[in-house]
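Trainee: structure for this input, please:
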Amino acid sequence: MTENKFEFPKEMRAMAEASFDQARQAFEKFVSSAHSAAATIETRGESARASAKDVSAKAISYAEQNVAASLDHAQKLLQAKDLGDVMRLQSEYVQNQMKSLAEQASEMGQIVSRAAMEAAQPKS
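Mentor: From the prediction side, this is the model:
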């Protein structure tokens, strides 16, 4: 009896894994930077504490969005009909996540810059 197993070609699997690894690394770097920035800002006084809370809240919001996107992607993969579907879904997911992570990093950079400028202003 022959099993009819669906298997990815090694090259396709390697490409998908590399894309996933890149997305994961970008997200981990983003989260690490956000935590570092929040920790640094928290040490700068009362006004900085409010900014640190904003940074932390935004980082948590991004994490929630990214986990939700990953879960949605996994659900779509489970419904894929063939390898073409899988590859299309994976490509769309990676492109969307890279765009999302770039937007999140930019927005987080703006928040951190604003917080740093506020912390650097002399108290009157």
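Trainee: going forward, measure contacts and count neighbours with C-alpha atoms only.
Mentor: Noted.
Trainee: what about the longest helix in the protein?
Mentor: helix 83-120 (DSSP state H).
Trainee: which positions in it come out as buried?
Mentor: In terms of neighbour count (16 or more other C-alpha atoms under 10 Å), helix 83-120 has its buried residues at 86-87, 89-90, 93-94, 97-98, 100-101, 104-105, 108-109, 111-112, 115-116, 119.
Trainee: one more, so I can put them side by side:
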Amino acid sequence: MTTNKPGFEIPDQMRDFADKSVDQARKAFDDFMGATHKAVTNVEDSANAMQAGAADVNKKALTFAEEQVNSAFEFAQELVKAGTVEDMMKLQQDYMRKQMETLGEQAREVSNTATKTVQDAAKGFSQT
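Mentor: Just a heads-up that it's a prediction; the model follows:
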């Protein structure tokens, strides 16, 4: 004797609801992953901007150091050729004035470069 047990049937409304729920979950996940990819890209872009800016500042600093050393050697050569103490004092005064002007220009240049670097890096974060 065989008994046929009727199978459990899932109502169509339940299937539709489950199907919509899966679709909504898939869409939510896809949206989340899209936002995550965008955020990662923005962070990478910001990091690249900061790295490029830091490299630029380093190059400027190296160039400035080289200019300062060359200026010091030129000053030393002029100082050796000075005939009197007054000439030496005048050379020292001119050298110090020129060094202060140069230092001011270099500080502005480094400041401008650093500001631009921060602004470029911030652009990546503001695009999220």
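Trainee: which residues in structure 2 does the longest helix of structure 1 align to?
Mentor: Alignment of helix 83-120 of structure 1 against structure 2: residues 85-122, by TM-score structural alignment.
Trainee: with structure 1 overlaid, report how far the matching stretch is off on average.
Mentor: In the superposition with structure 1, the average deviation recorded for stretch 85-122 of structure 2 is 0.4 Å (mean C-alpha distance after the TM-score superposition for structure 1).
Trainee: in which helix or strand does the spatially most central residue of structure 1 reside?
Mentor: Nearest to the mean C-alpha position of structure 1, by C-alpha atoms, centre = their mean, lies Phe27 at 3.8 Å. Using DSSP states H and E, the element containing Phe27 of structure 1 is helix 10-42.
Trainee: what helices or strands is that helix leaning on?
Mentor: helix 46-78, helix 83-120 (3 or more C-alpha pairs under 8 Å, 6 or more residues apart in numbering; DSSP states H and E).
Trainee: and of those helices, who's closest to Ala39 of structure 1?
Mentor: Nearest of these to Ala39 of structure 1, taken as C-alpha to C-alpha: helix 46-78 at 7.5 Å.
Trainee: quick check: angle from the closest one to helix 83-120?
Mentor: On the basis of axes from the mean of the first three to the mean of the last three C-alpha atoms, to 10 degrees, helix 46-78 of structure 1 is oriented at 180 degrees to helix 83-120.
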